[in-house]
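Engineer: Would you be able to build a 3D model of this:
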Amino acid sequence: MNPYRFSTYNEMFDYLTTTYDNPTLLNFINANNEYQSISALQCKEKVICLCAALQNLGIKKGTMVAVFAKSSPFWLIFDFALQQLGAISVPIFANISTKNLNFELKDSNCQYIFIDDINRIDDIKEEIIFITHNFCIKEKNYYNLDEIIVMGKEICNRLEYVEHKPDEDDIFSIVYTSGNTGDPKGVILTHKNIISQVKDINELIQLDKKEVILSILPLAHIFERAVMSYYLSRGVSIYFIDDITNVANLMKTVRPTMMTVVPRLLEKIYYKIKTNISDKPFISRVLASLAFHYALKENINKNSFLFKLFNKLVYSKLREIFGGRIKWLVSGGAPLEKNIYRFFLNIEVPLYQGYGMTEFSPVVSTNYPGANKVGTSGKAMPSADVKILENELLVKGPSLMKGYLNNEELTKKTIDKNGWFHTGDVASIDEDGYIYIKSRKKDIFKTSTGEYVNAIPIEQELSRNKYIEFAVLISNNKKYTTALLFVDQEKYEQYKKTNNITIEEYYNQTKIHQAIQKHIDILNNKLNKWEKIIKFKLITNSATIEGGELTPSMKVCREAIEVKYKDEIQSMY
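Structural biologist: Prediction:
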């Protein structure tokens, strides 16, 4: 029997806290650099006390509250408390630019903000009440989380807070898109939207309560928030990272059985494996190199002697990168290069790529155990309907947003009169129901001579060069195609340890330019005349969120890059 009888996030919280007694439900790294646990019972107690305190501060049904903090148990506890009061949470990426931070606060009319970084206080221009975590400011309109939880406990001893019981069509959250095509858009998600995702994921995975999760993506990312909601509904143990740079260590410490990741992490691991092979002694290098290239084959026989040899001597050690127990490694947020996907599957890392967007809460389709095809974004979620119209993927279902905040015109433009959401993605669906995402419509450029250039696959091929972290193709309204190539910073840092040289000097070496040009020449041989990369510029600046090259969800911000590097682009024409 399916125990998922809840239809709102509040009912899911009741289900979680009455069904499971997990003593290590939520885990965070404390001041002693050790994991500290919050049990399911303690979580419930903290939420109840916080509800009373927040209600006392004036938060009620319909109040807009920003959650501007790193992912942690306290992020979830705060969010659960808001739901219990009928307030509307507005998650904001901890690493967001100051411009977008203030845009989102103003656009959503947030009256309160939960914040854990004292260094971002001065960035906030809007009039707002602060609820701080990990620091304390003794001024008007500043309240500390730990102190108000204690205050809430005292209030609970005298009277109960007024609990809100939402309908499934009530607003659950306003989640902003990452803003890689202009200002972020506020997506209105309902309780039905998020709960339909929880139920769909459960149909495909069905986690046992003994599983262990390592959460590395920000909860402001709807991908992680949806999957986190599913984790909570299963009562599993969830471990939060303290810093993204510590992921490699924590994978070995926690030894998770499930993780959600973005392709950028997998790409870094893949290229690090490739680089490390060249540093090994001769015999080990030869063996590892043979094993590496064998794992890139399209069809390998896992019963063969060769696979068993490589598996024992090489692949088993590579799986230890993820802790050695991983059962589900789910990648989303951007397309994963096909060779990298195949590589991890061939070394028996159970990797599953999905596809989605904030507007669909977010998962539209995914690969899953028993249905996993390399190069695809999997099959549509159980409750989702998909179809192709003029090469564009359309989707509808209970996960589809209510609309865009303060933008009825855009809502009508993207959701047609029959309820189909136009994704803006060029795609196809094969006879088995697997979805192939070919590109974003906005990433197909028209040259000044009238030919079309699909940027994404070319950029992915360029990024396979060991000196290039990512590429941005330039061809829209241009007479020929060029590229901005953002260099691999880590490769330079390794070299700098034994050589006194600047990054510009390192990447200005003739041998590096020749290696990049050779890579481009091989790629150009596979491309149409108008797609061929005629010129390129190496960009040695670090690509950062603060600098505008990346969005908070680590997507490449093409428009911002074209503006920032307009002189470099102009010099190629």
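Engineer: From now on I want contacts and neighbour counts done on CA atoms only, so please keep to that.
Structural biologist: Will do.
Engineer: give the contact list for the residue lying closest to residue 535 once chain neighbours are set aside.
Structural biologist: Of all residues not flanking residue 535 in the chain, residue 482 sits nearest, at 5.0 Å (Cα to Cα, 6 or more residues apart in numbering). Applying Cα atoms under 8 Å, 6 or more residues apart in numbering to residue 482 gives the contacts 473-475, 533-536, 572.
Engineer: The same query, at a cut-off of 10 Å, please.
Structural biologist: For residue 482, the contact set (Cα atoms under 10 Å, 6 or more residues apart in numbering) comprises 472-475, 531-537, 569, 572-573.
Engineer: Redo the residues you listed as a markdown table? Include distance to residue 80, secondary structure and neighbour count.
Structural biologist: Formatted as a markdown table, the contacts of residue 482 follow (distance: Cα to Cα, whole Å; DSSP: H, G, I helix; E, B strand; the rest coil; neighbours: other Cα atoms under 10 Å):
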| residue | distance to residue 80 | secondary structure | neighbour count |
| --- | --- | --- | --- |
| 472 | 40 | strand | 23 |
| 473 | 43 | strand | 24 |
| 474 | 45 | strand | 22 |
| 475 | 47 | coil | 24 |
| 531 | 50 | helix | 21 |
| 532 | 52 | coil | 19 |
| 533 | 51 | strand | 21 |
| 534 | 54 | strand | 16 |
| 535 | 53 | strand | 16 |
| 536 | 50 | strand | 22 |
| 537 | 48 | strand | 15 |
| 569 | 48 | helix | 18 |
| 572 | 53 | coil | 15 |
| 573 | 54 | coil | 12 |
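Engineer: Please provide the structure for the following sequence as well, for comparison with the first:
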Amino acid sequence: MDPNNLVEMLSQTVERYPDKEALMWKQNGSYTSMTYQGFWDHIKNTAFGLASIGVKPDDKVAILANSNPKWAISDFAIASLGAVSVPIYPTLPSNQVSYVLDNGDCTVAIVENDEQLQKVKDGETETQHTVVMDDANVTLGNKVSSFDALEEKGARKPLENWEDRWKEIPEDQLMTIIHTSGTTGPPKGVMLSHENFLSNMKAIQFWLIELKAEDVHLSYLPVSHVFERMAGHYMPLFAGTTIAYAESIDTIQENMQEVKPTIMTSVPRLFEKVYAKVVEQIESGSPVKQKIFRWALGVGEQRYDYYMNTPVQELLLNNQMPKKLQRNLALADRLVYQKIKERLGGRMRGMVTGGGTLNPEIAKFFWSLDIPILEGYGLTETSPVVTTNPMSRAKVGTTGKPIPNVKVRIASDGEVLVKGPNVMQGYYKNKEATDKDIVDGWFHTGDIGALDEEGYLKIVDRKKRILVLSTGKNVAPAPIESVINESRYIEFAAVIGDGRKYVTALVTPDMENLVPWAKDQGIQTESREELCARDDVQKLLKDEVARLTETAADYETPKKVVVIGEEWTVEGGELTPKLSLRMKNIEEKYSKSIEEAYGDASISAKEVAAEAQ
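Structural biologist: This is a model prediction of the structure:
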């Protein structure tokens, strides 16, 4: 029976797999776990505890924490009461936390620790009650209680008819308010219902990677982001999959070896870093090893091309590759593929990426190594999935086809429009923005894209990010940034040039790889600022940009490269919590360096004239 709401969805999974591991997390140096029945019991008692402090239907409850079991418990406990969760990225500073609490009308906040508690206290918005997951060094009182104490209180004070209450929650009940990253203005609260998520889950369950109860999903993205919340939590919990929390992005490699995941969701930046690391290791190997690797990569490309170029009907009737290709694949798997898969835990059967544009060359690289990366497209406002590449017919360089219950069309100006049961209810307390973005049921995404002859969607860039040069040429910066990010020595690249004669790239160094390079060159310092100021380091990074963009059109190629000595972070305002660039902040912060770059007369009139051709 199809569930009416997400709480009922989870209850059905608990009935099927009560003794199976639901959640795993690192504790005291090793992974521990919680069964689906144990997970449900924690949800129930936490719901009772929240009710005891006054949480009732339609109340807004903030969750300010890194991903952990208590985040998931809180999410479902809040929903079971008919209340509304308001997730907040734990990396946000106190002034932005205060904005979300105020805009979301939050009366209660569930926070991770004392650090997050202080953000709530420092803000202008005062909550009626705050619950702290880790209460070490926290002063508890009438308005501040520990999560464990709240749950224990709930166990002693059961809520009458709790099960009847959540069973009666309708599909169109508001489930959560997720605030946008606010790259172009104040964050907007996206209202998503139970139906929004359920419709998305039903559409992609057999379209993407068919999740199984025996799967293990490694979760490292913040659950406060809609992509991880739906694809990395609701979907696995719907299928009875085990969710294992990574300790942090820095420990992913170690955590993969410990939990041996079979599936994973990620943003493109992780794949860019893994790609750069693998290429570096291959290039530093012997000529024989390099030759074997390139051969194996070529064999993998042949397999990918075979599946893409063979008619679907023929694949279904006779799923047999040419015998020579089969033999070569078996040998390549033994010599190369398995060794790289072992770095991912040895059991990875598929990874899903979203939240940004993945470089097609990197995607094909992983496919050729028999590590499928399925790219999709979506937004917070669409719960989030709009399109995705099916496992059986993934087309590298695209974000896939619209999922079965969603319609996509391209407006006359190239903007992607979306219609379906996954589209949000609107922006909280912002009818003007809602009416602007949803017209006749079609959500205007703000992204420029195109559908190919087979119906696969390709995203070019954000509409507001398209650069219009003074020469009249239009440049989409995202693909150029993605290519530059392939460099092992570059952490982030930001391409600018709107209203200018030519394109300039701002880059920050990847210190993990730059410091060893510097030592090999006899440079002793590990200081970021000192390294970035050196002429030889500047030349290295500028040469990397030139190398990686040499096949781009002349007017798309950065004529100047500005090396930024500072690290770009969420806290510093250069990045959003999903590691996208906050271009307005970046251009304002480095306006002097940008003006100096464009004021330099070293770009010849001949070069600028060539761009206008």
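Engineer: Drop the TM-score for these two in here.
Structural biologist: Overlay of the two chains. TM-score (TM-score structural alignment, normalised by the length of the first structure): 0.93; 567 aligned residues with a Cα RMSD of 2.3 Å.
Engineer: Just give me the neighbour total for residue 279 of the second structure.
Structural biologist: With neighbours defined by other Cα atoms under 10 Å, the count for residue 279 of the second structure comes to 15.
Engineer: Then the one 3 residues further on?
Structural biologist: One way to gauge burial is a neighbour count; for residue 282 of the second structure, by other Cα under 10 Å, it gives 16.
Engineer: Can I take it that it is in a helix?
Structural biologist: Yes. Assessed with DSSP: H, G, I helix; E, B strand; the rest coil, residue 282 of the second structure lies in a helix.
Engineer: do you know how far residue 536 of the first structure is from residue 525 of the first structure?
Structural biologist: 16 Å (Cα to Cα, to the nearest Å).
Engineer: Also residue 90 of the first structure?
Structural biologist: 48 Å.
Engineer: more crowded one of these two?
Structural biologist: residue 90 (27 against 10).
Engineer: Which of the residues in the longest helix seen in the second structure are classified as buried?
Structural biologist: Across the second structure, the helix with the greatest residue count (assigned by DSSP state H) is helix 287-309. For helix 287-309 of the second structure, the neighbour count (16 or more other Cα atoms under 10 Å) marks 290, 293, 296-301, 303-304, 307 as buried.
Engineer: So what touches that helix?
Structural biologist: Applying Cα under 10 Å, 6+ apart, the contact partners of helix 287-309 of the second structure are 279, 281-285, 315, 319, 321-322, 325-326, 328-329, 331-337, 364-370, 392-396.
Engineer: Show me which of those are buried.
Structural biologist: Buried members of the contacts of helix 287-309 of the second structure, scored by 16+ other Cα under 10 Å, are 282, 329, 332-333, 336-337, 364-370, 394-396.
Engineer: what's near enough to touch the counterpart of residue 485 of the second structure in the first structure?
Structural biologist: Superposed on the first structure with TM-score structural alignment, residue 485 of the second structure falls opposite residue 463. Residues counted as contacts of residue 463 of the first structure (Cα under 10 Å, 6+ apart) are 267, 337, 457, 469-472, 485-488.
Engineer: Could you look up the SS state of residue 145 of the second structure?
Structural biologist: Here residue 145 of the second structure is recorded as strand under three-state DSSP.
Engineer: What does it correspond to in the first structure?
Structural biologist: Looks like residue 145 of the second structure aligns to residue 143 there (TM-score structural alignment).
Engineer: Go ahead and confirm that match touches residue 129.
Structural biologist: Yes. With contact defined as Cα atoms under 10 Å, residue 143 of the first structure reaches residue 129; the gap is 8.1 Å.
Engineer: Now check the second structure for the residue matching residue 70 of the first structure.
Structural biologist: Structural correspondence for residue 70 of the first structure with respect to the second structure (TM-score structural alignment): residue 66.
Engineer: Determine the number of other residues adjacent to its match.
Structural biologist: 23.
Engineer: isn't residue 171 of the first structure right up against residue 405?
Structural biologist: No. At 11.3 Å, residue 171 of the first structure does not count as touching residue 405 under the criterion of Cα under 10 Å.
Engineer: Show me which of these two is the more surrounded one.
Structural biologist: residue 171 (22 against 17).
Engineer: Map that one onto the second structure.
Structural biologist: By TM-score structural alignment, residue 171 of the first structure lines up with residue 174.
Engineer: Give me the nearest residue to its match, chain neighbours excluded.
Structural biologist: Nearest one to residue 174 of the second structure, counting by Cα to Cα, 6+ apart, is residue 193 at 4.3 Å.
Engineer: does the one you found really touch residue 4, like I thought?
Structural biologist: No. If you go by Cα under 10 Å, residue 193 of the second structure and residue 4 don't touch, sitting 11.0 Å apart.
Engineer: hey, what's in contact with both of these two?
Structural biologist: Joint contacts of residue 193 of the second structure and residue 4 (Cα under 10 Å, 6+ apart) are 170-173.
Engineer: Among those, which one has the most neighbours?
Structural biologist: residue 173 (20 neighbours).
Engineer: Please name the residues that touch the residue nearest to it when sequence neighbours are not counted.
Structural biologist: Among residues not flanking residue 173 of the second structure along the chain, residue 193 sits closest, at 5.5 Å (Cα to Cα, 6+ apart). By Cα under 10 Å, 6+ apart, residue 193 of the second structure lies in contact with 5-6, 84, 170-177, 383, 421-425.
Engineer: Residue 254 of the first structure maps to what in the second structure?
Structural biologist: So residue 254 of the first structure corresponds to residue 259, using TM-score structural alignment.
Engineer: now residue 274 of the first structure
Structural biologist: So residue 274 of the first structure corresponds to residue 279, using TM-score structural alignment.
Engineer: ok, now residue 544 of the first structure?
Structural biologist: Superposed on the second structure with TM-score structural alignment, residue 544 of the first structure falls opposite residue 569.
Engineer: Same check on residue 115 of the first structure?
Structural biologist: Match for residue 115 of the first structure (TM-score structural alignment): residue 111.
Engineer: Could I get the full set of strands for the stretch 101-250 of the second structure?
Structural biologist: Taking DSSP state E, counting those that start in this stretch as the criterion, the stretch 101-250 of the second structure carries its strands at 106-111, 129-132, 144-146, 174-179, 189-193, 216-219, 242-245.
Engineer: And those strands: which comes nearest residue 28 of the second structure?
Structural biologist: strand 242-245 (14.2 Å; Cα to Cα).
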